[in-house]
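[1] can't give you the sequence, but here's the structure:
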């Protein structure tokens, strides 16, 4: 059987200054690590032989209908603006249209492009496995996200600070790879025609009911507010919330030094490149507003009266913190069994979080244990929980089925950092069994399993992961 991908490409029909046409760079000896059969079926992709898929998903061969390119974009990285970024190690093979939706098929780690900025364009095995596991886990957790279709070894080595490492390529699927930075790319060049083309393309692809740049801004803000609230409700820290990593589709994308918290501390940072905590857990709600302000700035040139647009867009952006907060309150209310938390319920939520921080409670296990009556075991001082529980129990009397609400909102399993790192180290020795096991357990993260209790356990002191790293 031959691999068949029903490409229906549209981005490549945009003006050529949107991208650079380029084939992936070939590799020495590709081999297939994983292929996502369920996602392939959803996309209408017919699998081929393992050897053929290794050739295609490594970039050595192009499937029929592919129109490979590297996308151009700009972006604010840790607050500093770079007018020229772009896909430095990625290659968009094309798009699949399915049931009214459109999905990008992209190779990540497929070699240098004109946008590589002195990088080698390659990825090593660790970040490929990390993104595969985390993106699929996020999908199972119900979070809008890019997904993993395949992972391949290249048979070559890449060199990082720690030395030679096995090279790998990830095949990533997203509703699009259009970023805030894509709009910034054209705005920085005062390319109004390009901005208009991009605006019309995004509206047609993602927001067909939207009329005008202001409505687009509001629609993107609404999706991003919900997304970041959802991240925070799961203890997820993106790590690099640059504007070039913020999508117009409202998906989580670019899993670099991302991580899930174990012990709850609102100022938690894992990313080795986030020196000042710009993208700390609790600051994500502020950063997304800042990123949307940059999108608003990039959209202003499309407005007929720009002075009036600046005033109107500013009011819209200033209203976003409350949007994020409302979404946060709803998510965290559900985590403690409240179907529709009100402003009056906020002190109850905040009080629990404060006590969790003071007691170094595990974020995921504490919330899950609320529905099992074992949450006090997560506290260094169980009496701290007992004082909170009294008020909480009174509030739950007003709810119809709080236990079900909590179990639906609180997973048993997340991709814990120490398990991900252990999985990567095992894979470096050629054993991918822990990788496949994590994928299996995390595909149903709300259902406890007797054979997976170790994946729900917080790290021992010797297992704690202090930092996570980008793959470049």
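    Thanks, I have it. Given the structure is predicted, the values throughout are model-derived calculations rather than measurements. Numbers count the residues shown, from 1 in each chain.
[2] contacts and neighbour counts: CA atoms only from here.
    Noted.
[3] Would you map the strands across the stretch 1-150 of the chain?
    For the stretch 1-150 of the chain, the strands defined by DSSP state E, counting those that start in this stretch cover 19-21, 31-35, 69-71, 75-77, 80-82, 90-98, 101-108, 123-124, 147-160.
[4] Comparing these, which stretch has the densest surroundings?
    Counting by mean count of other CA atoms under 10 Å, strand 123-124 has the highest mean neighbour count of these, with a mean of 26.
[5] So what touches it?
    Residues from elsewhere that reach strand 123-124 (CA atoms under 8 Å, 6 or more residues apart in numbering): 89, 108-110, 157-158, 165-169, 471-472.
[6] Repeat that for stretch 26-42.
    By CA under 8 Å, 6+ apart, stretch 26-42 touches 46-47, 50-51, 53-55, 58-61, 110, 148-156, 432.
[7] before we move on, the earlier item: which among the contacts of strand 123-124 end up buried?
    Neighbour counting with 16 or more other CA atoms under 10 Å marks 89, 108-110, 157-158, 165-169, 471-472 as buried within those.
[8] Would you confirm that residue 271 contacts residue 258?
    Yes: Residue 271 is within contact range of residue 258, at 6.8 Å (criterion: CA atoms under 8 Å).
[9] let's bring in a second one:
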């Protein structure tokens, strides 16, 4: 593995991480390598790439660490989390800029607590498939560079399972919880160093904590609006899973909606519906308020800082509303205005009333077959007449509304087959999801699940 390593995070104050090499695995075997992404990063792999992507070999120039962070988990404060099963190999500098290279499932670290630091096929292949699908949909996200089988057996509640490691890349791995970790320890030195690092990685135009917070709030609002536009439910929007650069990170129990239920949840650990689809904007704003609180030690006047930061966080709602309106206006082929807002609300209400499929309904607007999904609703004829009168750019809708998403039942079927030794469904889904806006020629990948296929819960897999 050859890469242009330039490890800026490992040069920060030592309390921000622990030096940590990946724990070697028994028999690394490649499952998939994202050669296109490797080219984008300027990384050159040889045939022995599985050894590097499993952590058995370390590329010259890498500087492996495990990062420190804290977080609110379902609203409850945990002062020490950190990379419990992940190792940041370092940062590569290539044609598209600086990117972290991180191994998940790389073994125990100083932050593992009682965990084994490993991962099995399920969460590895889920994250690989869905993060790459999100990228193809144009939504900011971590990327998947490789997945490797370890040749080891991992014990989970389901029993013994085949072990795996995923290598993911990101513009950074700086979370809201990273700032919280140092703020909670009154470590202003580390907090200031982290702020400079986050600005350099994400918001070079920012010069102060105030400007950084403003940029982070705006990017988070844009991200959540994009999630809403594809029916994506993250499932664990804890502050340690909230990225300050406004990218999607950590795909544990995430899911895409089939039938449209505004307060839909899937995550087995979200028993109160805290991170339901419709709650995501409010919880993202709450996370940004925690970021603001963590940044307060960097202000010269705390009272003035509270006033300023409160105003910035309260602006989340207006930014989100504007971004949401723009996303859904594009999905129905119109420009944002009050009439368009009313059409969007009317469409979503009809979909919710009859439990219509979110993805299929919006795709049907493009194909002229929306009546097959909503035609029985008493409000449909009037809504459709008003929509047509508004002059939608129907020819553009196929480039906005995907024909295919990684549906939950297909993801679960893929995992089950992979565990049994068959990766064909994974590769077929992966190929199809690379071009989500083109017409998919595999009916099974497009269709909503049958009643017997419906997945009601998803799991973290840790």
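    Alright, I've got the coordinates. Model, not experiment: these values are computed from the prediction.
[10] ok so, going back, now for residue 271 and residue 258 of structure 1: what residues contact both?
    239-240, 468.
[11] out of those residues, which are inside helices?
    In helices, judged by DSSP state H, none of those are found.
[12] got TSV for those, with distance to residue 422 of structure 1 and neighbour count too?
    Listed next are those as TSV, based on distance: CA to CA, whole Å; neighbours: other CA atoms under 10 Å:
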residue	distance to residue 422 of structure 1	neighbour count
239	20	27
240	23	24
468	13	19
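[13] Now render those as JSON lines, adding distance to residue 67 of structure 1.
    Formatted as JSON lines, these follow (distance: CA to CA, whole Å):
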{"residue": "239", "distance to residue 67 of structure 1": "32"}
{"residue": "240", "distance to residue 67 of structure 1": "29"}
{"residue": "468", "distance to residue 67 of structure 1": "34"}
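[14] Among these, which one sits closest to residue 386 of structure 1?
    residue 239 (34.1 Å; CA to CA).
[15] Alignment lookup: that closest one to structure 2.
    For residue 239 of structure 1, the aligned position in structure 2 is residue 235, judged by TM-score structural alignment.
[16] surely residue 127 of structure 1 meets residue 470?
    Yes: with contact defined as CA under 8 Å, residue 127 of structure 1 counts as touching residue 470 (7.3 Å).
[17] which residues do the two both contact?
    Taking CA under 8 Å, 6+ apart as the contact rule, residue 127 of structure 1 and residue 470 both touch residue 256.
[18] more neighbours, the two?
    Each of residue 127 of structure 1 and residue 470 has its neighbours counted (other CA atoms under 10 Å); residue 127 has more, 23 against 17.
[19] what residue of structure 2 matches up with the more buried one?
    Under TM-score structural alignment, residue 127 of structure 1 pairs with residue 123 in structure 2.
[20] Kindly report the same for residue 222 of structure 1.
    By TM-score structural alignment, residue 222 of structure 1 lines up with residue 218.
[21] name the element that match belongs to?
    helix 209-230 (DSSP states H and E).
[22] And the contacts of that helix?
    For helix 209-230 of structure 2, the surrounding residues in contact (CA under 8 Å, 6+ apart) are 139-140, 195, 199, 203, 206, 233, 244-248, 256, 277, 280-281, 284-285, 288, 291-292, 295, 298-299, 308-309, 312-313, 316-317, 319-320, 323-324, 327-328, 331, 359.
[23] average distance between that helix and structure 1?
    Superposing on structure 1 and averaging over aligned pairs (mean CA distance after the TM-score superposition for structure 1), helix 209-230 of structure 2 comes out at 0.4 Å.
[24] Run the chain-centre distance for that helix.
    13 Å (CA atoms, centre = their mean, to the nearest Å).
[25] so after that helix, what's the next helix or strand?
    Sequence order places strand 232-233 as the next helix or strand after helix 209-230 of structure 2, per DSSP H and E.
[26] how about residue 67 of structure 2, what's its match in structure 1?
    Under TM-score structural alignment, residue 67 of structure 2 pairs with residue 71 in structure 1.
[27] tell me the contacts of the closest residue to that match other than its chain neighbours?
    Distances taken as CA to CA, 6 or more residues apart in numbering put residue 19 closest to residue 71 of structure 1, at 4.3 Å, once the chain neighbours are dropped. Taking CA under 8 Å, 6+ apart, we find residue 19 of structure 1 in contact with 12, 69-72.
[28] Export these as a markdown table, with columns for distance to residue 307 of structure 1.
    Formatted as a markdown table, the contacts of residue 19 of structure 1 follow (distance: CA to CA, whole Å):
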| residue | distance to residue 307 of structure 1 |
| --- | --- |
| 12 | 34 |
| 69 | 37 |
| 70 | 35 |
| 71 | 31 |
| 72 | 29 |
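[29] so where in structure 1 does stretch 13-28 of structure 2 end up aligned?
    Mapped onto structure 1 using TM-score structural alignment, stretch 13-28 of structure 2 spans residues 15-30.
[30] gap between the two ends of the matching stretch?
    End-to-end distance of stretch 15-30 of structure 1 (CA to CA, to the nearest Å): 33 Å.
[31] what's the answer for stretch 433-452 of structure 2, then?
    Start-to-end, stretch 433-452 of structure 2 (CA to CA) is 24 Å.
[32] What of stretch 259-278 of structure 1?
    Stretch 259-278 of structure 1 has an end-to-end distance of 15 Å (CA to CA).
[33] quick one: residue 355 of structure 2 and residue 361 of structure 2, what's the gap?
    Residue 355 of structure 2 is 11 Å from residue 361 of structure 2, by CA to CA.
[34] Can you find the partner of residue 255 of structure 1 in structure 2?
    Alignment note (TM-score structural alignment): residue 255 of structure 1 maps to residue 251 of structure 2.
[35] How many residues are close by that match?
    Using other CA under 10 Å, residue 251 of structure 2 has 22 neighbouring residues.
[36] got the contact list for the closest residue to it other than its chain neighbours?
    In this structure, residue 251 of structure 2 finds its nearest non-sequential neighbour in residue 127, 5.4 Å apart by CA to CA, 6+ apart. Residue 127 of structure 2 is in contact with 144, 250-252, counting by CA under 8 Å, 6+ apart.
[37] would you turn these into TSV with distance to residue 77 of structure 2 and secondary structure?
    Formatted as TSV, the contacts of residue 127 of structure 2 follow (distance: CA to CA, whole Å; DSSP: H, G, I helix; E, B strand; the rest coil):
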residue	distance to residue 77 of structure 2	secondary structure
144	30	strand
250	19	coil
251	21	coil
252	20	coil
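[38] how about the helices of the stretch 201-350 of structure 1, start to end?
    All helices of the stretch 201-350 of structure 1, identified by DSSP state H, counting those that start in this stretch, fall at 213-233, 284-299, 306-318, 320-335, 346-358.
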